[in-house]
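S.K.: predicted model and sequence follow; I will ask about them next.
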Amino acid sequence: MKKFGLLVSSVLLTGALAACSNDSNSEDKALDENKLVIGVTAGPHEQIVEVAKEVAAKDGLEIVIKPFSDYILPNTALAEGDLDANSYQHEPFLNTFNEDHGTDLVPVGKTILNPMGVYSNKYKSMDELPDGATFGLPNDPTNGARALFILEENGLIKIKEDKRETASIYDIEENPKNLKFIELEAAQIPKQLSEVDAAAINTNFALSAGINPKEDSILLESSNSPYVNYIVVRAENKEDPTIQKFVKAYQSEEVKQFIEEEFQGSVLPSWDE
């Protein structure tokens, strides 16, 4: 019995030490000092991070870019540890994602504003839209609300006062033109533009489809929009020096100059605002 008791005690002690060792490793949150994996959506975000990558390389930091074609996977991959950071989203979208998925992702640096635009293959202005016109908007809650805010800001609809931050098509209390809203996947709206009278399209998807927001939109989001984009990381890496090095590279004069020359006002650097 004594030998058995000693054996059990030894096993328990070994297990406890192993647990302590695992706990210690799990608390080691530091990232690689010389390399980061950054998730982006295809289009402007990818192009801009390519420039930031060149700037970071001068400071001894290697950036590996992982492009995505939707808005959910870059956050999922970040939360699961497949990415060290991502650069593609505004804070309202991030807040909604955290709430819906129980994640703790945080913004660490401003990047750009992609002003959402309204486009039409049939009409040259919002005034031309007929009564009962069909209007396409993104089907994700945050960007759908953003599209509705643009319409409200320009007097086309009125949203219920208590639904400002979470507005959906069901929260419209005034719709003088009787617009018929059709919710579509954001990435597919440029391809479906001919099927509706007008639609709200995110800038990255517009540019990818050869649509210039500044020249082709019939309505463009104002510059005082709250939908500025951010570099986002897991909360435990918020103060990581490697992340801060990447933020510095992104918010450099070289990147700002690239944005201004490449996008001609369709994409705006926002970290100096």
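M.R.: Ah, there it is. Numbers count the residues shown, from 1 in each chain.

S.K.: all contacts plus neighbour counts: C-alpha atoms, from now on.
M.R.: Noted.

S.K.: which residue is nearest the middle of this protein?
M.R.: Geometric centre of the chain, nearest residue: Gln89, 1.4 Å, by Cα atoms, centre = their mean.

S.K.: that one contacts Tyr230, correct?
M.R.: Yes: with contacts counted by Cα atoms under 8 Å, Gln89 reaches Tyr230, the gap being 6.0 Å.

S.K.: list the helices and strands whichever helix or strand the residue nearest to the centre of the chain is part of packs on?
M.R.: Per DSSP states H and E: Gln89 is located in strand 85-90. Applying 3 or more Cα pairs under 8 Å, 6 or more residues apart in numbering; DSSP states H and E, one finds that strand 85-90 contacts strand 35-41, helix 73-79, strand 229-234.

S.K.: what is the neighbour count of Ile157?
M.R.: 19 (other Cα atoms under 10 Å).

S.K.: nearest spatial neighbour of the residue nearest to the centre of the chain, skipping sequence neighbours?
M.R.: Closest residue in space to Gln89, ignoring its immediate chain neighbours: Asn229 at 4.9 Å, by Cα to Cα, 6 or more residues apart in numbering.

S.K.: so how far is Lys191 from Pro92?
M.R.: 26 Å (Cα to Cα, to the nearest Å).

S.K.: ditto for Glu236
M.R.: Applying Cα to Cα to Glu236 and Lys191 gives a distance of 40 Å.

S.K.: now find how far off-centre the lengthiest helix in the chain is within its chain.
M.R.: Criterion DSSP state H: the longest helix present in the chain is helix 2-26. Distance of helix 2-26 from the chain centroid (Cα atoms, centre = their mean, to the nearest Å) equals 45 Å.

S.K.: check stretch 115-129 too.
M.R.: Worked out by Cα atoms, centre = their mean, stretch 115-129 lies 24 Å from the chain centre.

S.K.: in the protein, which spans are strands?
M.R.: Secondary structure of the chain (DSSP state E): strands at 35-41, 62-68, 85-90, 105-110, 112-113, 117-119, 134-138, 158-159, 172-174, 180-184, 198-201, 219-220, 229-234, 268-269.

S.K.: just name the most buried of those.
M.R.: Across the strands of the chain, the average number of neighbours (mean count of other Cα atoms under 10 Å) peaks for strand 198-201, which reaches a mean of 28.

S.K.: which residue ranges form the helices in the stretch 101-250 of the chain?
M.R.: 141-153, 189-192, 203-208, 213-216, 241-250 (DSSP state H, counting those that start in this stretch).

S.K.: ok, second structure coming up, stack it against the first:
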Amino acid sequence: MKKLSILIGLILLIFVSAACNEKTDAENNHVKVGIRSSEIKTWEFIKEKAKEEGIDLELVTFSAQVDPNQALADGDIDINAFQHVAYLDTFNTQNHTDIQPIGTTIIAPIGLYSNKFDSIDDIKAGSKIAVPNDPSNWGRALMLLQEYGLITLTDDFDGRGGVDKIKENPKNLEIIPVDGATTPRVMEDTDFAIINNGIALEAGLYLSDAIIHESETAKPFINVIAARNEDKDHPLYKKIVEIYQSEEVSQFIKKNYKGNFIPVQLSLEELATWKEAYSSKK
């Protein structure tokens, strides 16, 4: 009888302990968000604002060699904020995942940079131009070249890059796909390089240094906060989106990034039409 009483007591203790732990986790409101170092200042600011709302943000910084989407899919983080919607779509397609955008953040216009030339007029026949080699940013780079009349893309262009996506190349430009993280370094070996904004910023380059850059309304390249599909309506994550899209955070971004990052508050319904931009660029 005594042993039974002890056993029952132990079981009750386990249940009480589990309930306390669950309550503590809920009260802490702890959220792991995966980011790149280029936006660390913004997220440190957001972390303080979230703290005022009772949310404990843990910032997990990933290098350019690690994809925060994989960490999100594996459950190592709760949300991430580092990518545009076209990149997310490509990742989901290639990896059979279902990561969803839950709110817009910024657009970081991609630009054409050079250590040797200063003008678009310096792009001559046979010029060598390095571009990021992942499909979505390769496509983005080609769209930029088309926007400025340097090439024409195929009629069925779907936003993804490739050597077969160029329909007309009157200057016979040599397009050289390289790892996106290396684009600032390969400027020494090429005439020009199209560099993603965040990587450019890490390399000490500002949008004002770009010879040309994409327009602010390039919808496929609006950055988002993303979550696993089953968590897309999580109220805590929605609150973080709300904080990011606040006027106070927008002013912080404008002041601290000198025009490189442009805050975007776009509804998810409007964002869902992003693929229409591919046909409108032709």
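M.R.: Okay, I see it. Predicted model only: the values in this text are computed from it and were never measured.

S.K.: surely the residue nearest to Gln89 of structure 1 and His90 touch.
M.R.: Yes: under the criterion of Cα under 8 Å, Asn229 of structure 1 is in contact with His90, at a separation of 4.0 Å.

S.K.: coming back round to it: any chance of CSV for the helices and strands packed on strand 85-90 of structure 1, columns distance to Ala52 of structure 1?
M.R.: Formatted as CSV, these follow (distance: least, Cα to Cα, whole Å):
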stretch, distance to Ala52 of structure 1
strand 35-41, 11
helix 73-79, 18
strand 229-234, 12
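
S.K.: for the strand holding Gln89 of structure 1, give me the average deviation versus structure 2.
M.R.: With mean Cα distance after the TM-score superposition for structure 1, strand 85-90 of structure 1 departs from structure 2 by a mean of 0.5 Å once superposed.

S.K.: residues in structure 2 matched by that strand, start to end?
M.R.: Counting by TM-score structural alignment, strand 85-90 of structure 1 falls onto residues 79-84 of structure 2.

S.K.: so how far is the matching stretch off the chain centroid?
M.R.: The answer for stretch 79-84 of structure 2 is 4 Å, by Cα atoms, centre = their mean.

S.K.: and for stretch 172-179 of structure 2?
M.R.: Using Cα atoms, centre = their mean, the offset of stretch 172-179 of structure 2 from its chain centre is 23 Å.

S.K.: what range in structure 1 matches it?
M.R.: Against structure 1, stretch 172-179 of structure 2 falls on residues 178-185 (TM-score structural alignment).

S.K.: please say which of Glu236 and Lys191 of structure 1 ends up with more neighbours.
M.R.: Applying other Cα under 10 Å to Glu236 of structure 1 and Lys191 shows that Glu236 carries more neighbours, namely 14 against 11.

S.K.: the more buried one maps to what in structure 2?
M.R.: Using TM-score structural alignment, Glu236 of structure 1 lines up with Glu230 in structure 2.

S.K.: distance of that match from Lys171 of structure 2?
M.R.: 49 Å.

S.K.: next one: Lys51 of structure 2
M.R.: For Lys51 of structure 2, the distance to Lys171 of structure 2 - Cα to Cα - is 54 Å.

S.K.: ok, and the closest non-adjacent residue to the equivalent of Lys124 of structure 1 over in structure 2?
M.R.: In structure 2, the residue matched to Lys124 of structure 1 (TM-score structural alignment) is Asp118. Leaving aside its chain neighbours, Asp118 of structure 2 sits nearest to Ile211 (6.3 Å; criterion: Cα to Cα, 6+ apart).

S.K.: residues touching the counterpart of the one you found in structure 1, list them.
M.R.: Taking TM-score structural alignment, the alignment pairs Ile211 of structure 2 with Ile218 from structure 1. Neighbouring residues of Ile218 of structure 1 by Cα atoms under 8 Å, 6 or more residues apart in numbering: 117-120, 124-126.

S.K.: ok, so of those, who is nearest Trp271 of structure 1?
M.R.: Gly117 (21.5 Å; Cα to Cα).

S.K.: and that closest one, how close does it get to Ser217 of structure 1?
M.R.: 6 Å.

S.K.: measure the equivalent of His101 of structure 1 over in structure 2 to Asp76 of structure 2 for me?
M.R.: Structural alignment (TM-score structural alignment) places His101 of structure 1 against Asn95 in structure 2. In this view, Asn95 of structure 2 and Asp76 of structure 2 are 17 Å apart by Cα to Cα.

S.K.: compare neighbour counts for these two and give me the winner.
M.R.: Asp76 (15 against 11).

S.K.: any idea how far Ile86 of structure 2 is from Gly159 of structure 2?
M.R.: In this structure residue 86 of structure 2 is Ala, not Ile. Distance from Ala86 of structure 2 to Gly159 of structure 2, by Cα to Cα: 8 Å.

S.K.: give me the common contacts of these two.
M.R.: In contact with both Ala86 of structure 2 and Gly159: Ser136, using Cα under 8 Å, 6+ apart.

S.K.: what about the two, which has more around it?
M.R.: Neighbour tally, Ala86 of structure 2 and Gly159, criterion other Cα under 10 Å: the higher count belongs to Gly159, 25 against 22.

S.K.: tell me the counterpart of that one in structure 1.
M.R.: So, by TM-score structural alignment, Gly159 of structure 2 is matched to Glu165.

S.K.: so that match makes contact with Ala145?
M.R.: Yes: using Cα under 8 Å, Glu165 of structure 1 is in contact with Ala145, at 7.5 Å.

S.K.: OK, contacts around the counterpart of Val33 of structure 2 in structure 1?
M.R.: In structure 1, Val33 of structure 2 lines up with Ile38, judged by TM-score structural alignment. Contacts for Ile38 of structure 1 (Cα under 8 Å, 6+ apart) come out as 63-66, 83-87.

S.K.: swap in Trp271 of structure 1?
M.R.: 109-112, 251.

S.K.: now do the same for it: its match in structure 2.
M.R.: Match for Trp271 of structure 1 (TM-score structural alignment): Gln265.

S.K.: hmm, who's touching stretch 195-203 of structure 1?
M.R.: Against stretch 195-203 of structure 1 from outside (Cα under 8 Å, 6+ apart): 114-123, 129, 133-138, 147, 186, 189-190, 193, 213, 266-267.
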